[in-house]
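Novice: no sequence for this one, just the structure:
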């Protein structure tokens, strides 16, 4: 008799091991996950033993999905899927099965999941099919659409964690946003991986390390890296992420999908973590969609905000959503950021900026679009301050929680709080003074925006196309906009990283961090990595941001 098939998750670079007690507990958690997966959905050993860097084509070729399931998972975005289910061209059950199967295939290739509950999803989908048959109408705009959810966001009856094994809890109730999505008809079938401390731009946890689908030797980003990898693998059409330093935008950029960080207190985050996050004393987090198209982001925002979540959470600002329908006939003034004065982006990002500039400066757009370079000041200082503000307790709360279960500290966990650690627990006066520094910079940034006379910014989403594992050190191109609390969208470009790309001969380092970024470029094989750009608008100008995307859609070839 042959050996029984083995459930294997690719890990080109494993996460660090912990104590014996921790490893026993971790093994039990992973085994409980595996026990839910039918053997028929296991990828064969011979396939995994001969894997290429790019794994995006494997789900459609591995033989586990039917032709119909491939079509369901590949041929629709969220809006299209909802319409097909409502018109009874597809059943919610068929859609749930297709995405659950594709998600578990994607997980074996990228370690993108933390929870997988196909049976519950199919049962929920069956109820929706029955409702549609009996009432002749969907329960809501997301009727039957599978929605993936980041690990720390509670779903009733499913476990969650705050980034370490010791924090795992079984949630009895939905968080506010999940409850809204459920009422709108969303089907929940999985939760997605996140970093150990929730504060890496790489996703590496006790569940394992999430890899980039286009090059598994690169990161999928963090902290919402599991979502990004899953959507890039077409195991989801829309997912929910959170962002306090780039945690939606970084992963979306690394994996070539759409991601939106709204102005803070736009979408509900009630119940996302069991206790207040000290970083939010000065830098507020935000939640938003990650998906396949512009209209998906718009659809998500309009659907959720139509539920009026501000009536239950008075922190939320009840700004009516007009999104892609926001119109303007004035000349659109776009600032383009070549670099932030701190780190020069790596070559493919420079190519993407040049691509966007050339398209937008085409003579056909004269009189409709005005392009100018935009200069950012103080990025290095903002990054230094932000890394202190993220950890007003010196990182002790997070570190102690991790170590309490014998879990090892991952390299990027220790790195992210190392600037704050020597100062320990800050006093109330220290935190208040930090807020004063933050607000002074916000005023300076607003004045610079006004003086340079722009409506929106196009800028890099990261210093490079992605990063090698354990090297996500510089998030200034995203964290700056958390610091000033401006909304931002990252969107795909046709630029793909090529072998042999080199820095311009005239390159001069802007800082020590800039030199490090160049060194990492020279040491890493980035082939195949997609490149996204970022569009930024003023605080509370989220609708104007989407109105701009609508105007740029055809020019930049956005879907």
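Specialist: That came through, no problem. Keep in mind it's a predicted model, so treat the numbers as computed, not measured.
Novice: Every contact and neighbour count from this point should use C-alpha atoms.
Specialist: OK.
Novice: by contact count, what packs against the lengthiest helix in the chain?
Specialist: In the chain, ranked by residue count with DSSP state H as the criterion, the top helix is helix 428-451. If you count contacts as 3 or more Cα pairs under 8 Å, 6 or more residues apart in numbering; DSSP states H and E, helix 428-451 packs onto helix 379-389.
Novice: ends of stretch 397-414, how far apart?
Specialist: This stretch, stretch 397-414, spans 13 Å end to end (Cα to Cα, to the nearest Å).
Novice: got a list of contacts for that stretch?
Specialist: Outside stretch 397-414, the residues within contact range by Cα atoms under 8 Å, 6 or more residues apart in numbering are 15-19, 21-22, 164-167, 196-197, 199-200, 204, 470-472.
Novice: Can you give the distance from the strand or helix carrying residue 47 to the centre of its chain?
Specialist: Secondary structure assignment for residue 47, by DSSP states H and E: helix 45-48. Offset of helix 45-48 from its chain centre (Cα atoms, centre = their mean, to the nearest Å): 29 Å.
Novice: Alongside the first one, take a look at this:
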């Protein structure tokens, strides 16, 4: 082992900061690096002169064995669990492979905040021993390596709620981690998130997470470390949170699946506290409603049967824009591509879906996320001399002069509930089962320019579940005169067009978002499976 700080690719210089902040950063990076052996470190030439697209480096760098490449690239969660349960693969081999690939991914994108291979391998060894002794796996996730966003508490490891004064080592697992541990999951790393957890990018004291497909672009946020890691196959299954798009945005930017459930379907007990507000967080597993009375008691089927033949075609509404910002050309191209392929199938009835009062929703969201105008957040930042990052300042720019107080919060909640009633009627009138729409205003954004989260946070406001679904579309076009010359929908739309003209989005993947009614999470998964069966085979244009 060595304590020399592990270098990472940096597309943008790190932020200016105080001596106290630099000292803490140095300490955290040394603590991280002390666990990383020299044989898992990339050549300095790669760090100094990386390609724009780094997705091939984990396979080609010579660090991973052929078996480790096979394990990390040829399995999904289900097939990997089956391979371990049947003893085709050992839990130790799987844990080792994903640990090794994860630290390579980190050096390319700065996606991790902690890496604990020794602990993971020991946990996997005990699982192998259990399987050998009992002849059956300990649970459905026996031996599956799971990566965890920094915010989620796991015993003995760092957690942080978005500001440095909340940084702490947890004494116990949060409820979600406990459930997964009992199911046989193996934990091996924590992943990067941004200051305040309210950026759709991921820049923290550990560094800036880059997009694997184009390092000049963001990986998204606030679960951007997870998305970059999974896109590089350093994880097969990761946990994040989503209060405004923090799972769906990075999943879309990095071309992977991401799920945000309806509130209180999944557990969030013992999560490290974050920014106060109404919106629910994303969790991914279990239904321990007896321990957490906030949870909705719902039964998730062990095997999804899908839609019955007599139900008829799935009614799919396409929302091509949200009435506020026209998406950039590759997103529109992906929507048209998906619509074309689904329209050819008798399993779907495709129609338009009209947006609903997006500008009002975004205005209401600002006071919901920051009811005190950001005063509490700024106080937390001051405690550790933490610099106010540009996207934190952007998030607060419309609320600096507000502090709505307790009565204001109650009024805001009433306004939100009325909006939900009105939107439910709007959905009913359009007679759709699901909505397909953009995940973002464009592909992954240039660093420090992810300003607009309309396409995800709207669905948090009405509390509808959503899944990000990858397409086979990649960004290649420049300019797109018809887009630039068309009539903008708003000042924000004009700004997004300017960002398009200025940016370099080459190679960025494009995903779409699939939305279902509130508490129709199971039906959403059925719909996503049906859509993906068609779109995965579709020829890209």
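Specialist: Structure's in. What do you need? Quick caveat, the model's predicted, so the values are computed rather than measured.
Novice: How far does the longest helix of structure 1 sit from its chain's centre?
Specialist: Worked out by Cα atoms, centre = their mean, helix 428-451 of structure 1 lies 27 Å from the chain centre.
Novice: against structure 2, where does that helix fall?
Specialist: Here helix 428-451 of structure 1 aligns to structure 2 at residues 406-429, judged by TM-score structural alignment.
Novice: three-state assignment of residue 132 of structure 1?
Specialist: The three-state label for residue 132 of structure 1, taken from DSSP: H, G, I helix; E, B strand; the rest coil, comes out as helix.
Novice: what's near enough to touch it?
Specialist: Per Cα under 8 Å, 6+ apart, neighbours of residue 132 of structure 1: 86, 138, 139.
Novice: Ignoring the adjacent residues along the chain, who's closest to the second one?
Specialist: What it means is residue 138 of structure 1. Of all residues not flanking residue 138 of structure 1 in the chain, residue 132 sits nearest, at 5.4 Å (Cα to Cα, 6 or more residues apart in numbering).
Novice: Tell me how far that neighbour lies from residue 61 of structure 1.
Specialist: For residue 132 of structure 1 relative to residue 61 of structure 1 (Cα to Cα), the value is 33 Å.
Novice: Residue 422 of structure 1 too?
Specialist: For residue 422 of structure 1, the distance to residue 61 of structure 1 - Cα to Cα - is 52 Å.
Novice: Also residue 497 of structure 1?
Specialist: 24 Å.
Novice: repeat for residue 165 of structure 1
Specialist: 35 Å.
Novice: who has more neighbours, the two?
Specialist: Neighbours were counted for residue 165 of structure 1 and for residue 61 using other Cα atoms under 10 Å; residue 165 has more, 24 against 10.
Novice: Keep only the contacts of residue 132 of structure 1 that stay in contact in structure 2.
Specialist: When you map these onto structure 2 and apply both residues aligned by TM-score structural alignment, their matches' Cα atoms under 8 Å, the shared contacts are 86, 138, 139.
Novice: Adding neighbour count, secondary structure and distance to residue 296 of structure 1, write those residues out as JSON lines.
Specialist: Output for those, formatted as JSON lines (neighbours: other Cα atoms under 10 Å; DSSP: H, G, I helix; E, B strand; the rest coil; distance: Cα to Cα, whole Å):
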{"residue": "86", "neighbour count": "23", "secondary structure": "helix", "distance to residue 296 of structure 1": "16"}
{"residue": "138", "neighbour count": "21", "secondary structure": "coil", "distance to residue 296 of structure 1": "18"}
{"residue": "139", "neighbour count": "19", "secondary structure": "coil", "distance to residue 296 of structure 1": "19"}
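Novice: right, and out of those residues, which lies closest to residue 115 of structure 1?
Specialist: Nearest to residue 115 of structure 1 out of these is residue 139 (Cα to Cα; 25.6 Å).
Novice: Go ahead and confirm that closest one touches residue 183.
Specialist: Yes - applying Cα atoms under 8 Å, one finds residue 139 of structure 1 in contact with residue 183, separated by 7.5 Å.
Novice: Can you go through the contacts of stretch 397-414 of structure 1 and name the buried ones?
Specialist: Buried by 16 or more other Cα atoms under 10 Å: 15, 18, 22, 164-166, 196-197, 199-200, 204, 470-472, out of the contacts of stretch 397-414 of structure 1.
Novice: Among these, which lie within helices?
Specialist: Assigned to helices by DSSP H, the following of these qualify: residue 22.
Novice: Among the buried ones among the contacts of stretch 397-414 of structure 1, which one lies nearest to residue 50 of structure 1?
Specialist: Among those, residue 15 lies closest to residue 50 of structure 1 (Cα to Cα), at 21.7 Å.
Novice: what's near enough to touch the closest one?
Specialist: 204, 205, 206, 208, 209, 410.
Novice: same question, residue 319 of structure 2
Specialist: Residue 319 of structure 2 neighbours (Cα under 8 Å, 6+ apart): 352, 353, 354, 355, 435, 436, 437, 438.
Novice: Can you tell me what it aligns to in structure 1?
Specialist: Using TM-score structural alignment, residue 319 of structure 2 pairs with residue 337 in structure 1.
Novice: Where do the strands of the stretch 101-250 of structure 2 begin and end?
Specialist: 112-115, 145-149, 158-159, 168-169, 186-191, 203-204, 207-208, 210-211, 214-218, 238-239 (DSSP state E, counting those that start in this stretch).
Novice: Redo those strands as a markdown table? Include distance to residue 32 of structure 2.
Specialist: Output for the strands of the stretch 101-250 of structure 2, formatted as a markdown table (distance: least, Cα to Cα, whole Å):
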| stretch | distance to residue 32 of structure 2 |
| --- | --- |
| strand 112-115 | 6 |
| strand 145-149 | 16 |
| strand 158-159 | 11 |
| strand 168-169 | 14 |
| strand 186-191 | 11 |
| strand 203-204 | 14 |
| strand 207-208 | 12 |
| strand 210-211 | 19 |
| strand 214-218 | 22 |
| strand 238-239 | 20 |
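Novice: Highest mean neighbour count across these, which stretch is it?
Specialist: Each of these was scored by mean neighbour count; the highest is strand 210-211, a mean of 34, by mean count of other Cα atoms under 10 Å.
Novice: What lies in contact with that strand?
Specialist: Defining contact as Cα under 8 Å, 6+ apart, one finds that strand 210-211 of structure 2 is touched by 10-11, 108-111, 216-220, 228, 253-254, 444.
Novice: Test my guess that residue 90 of structure 2 contacts residue 129.
Specialist: No - applying Cα under 8 Å, one finds residue 90 of structure 2 not in contact with residue 129, separated by 10.0 Å.
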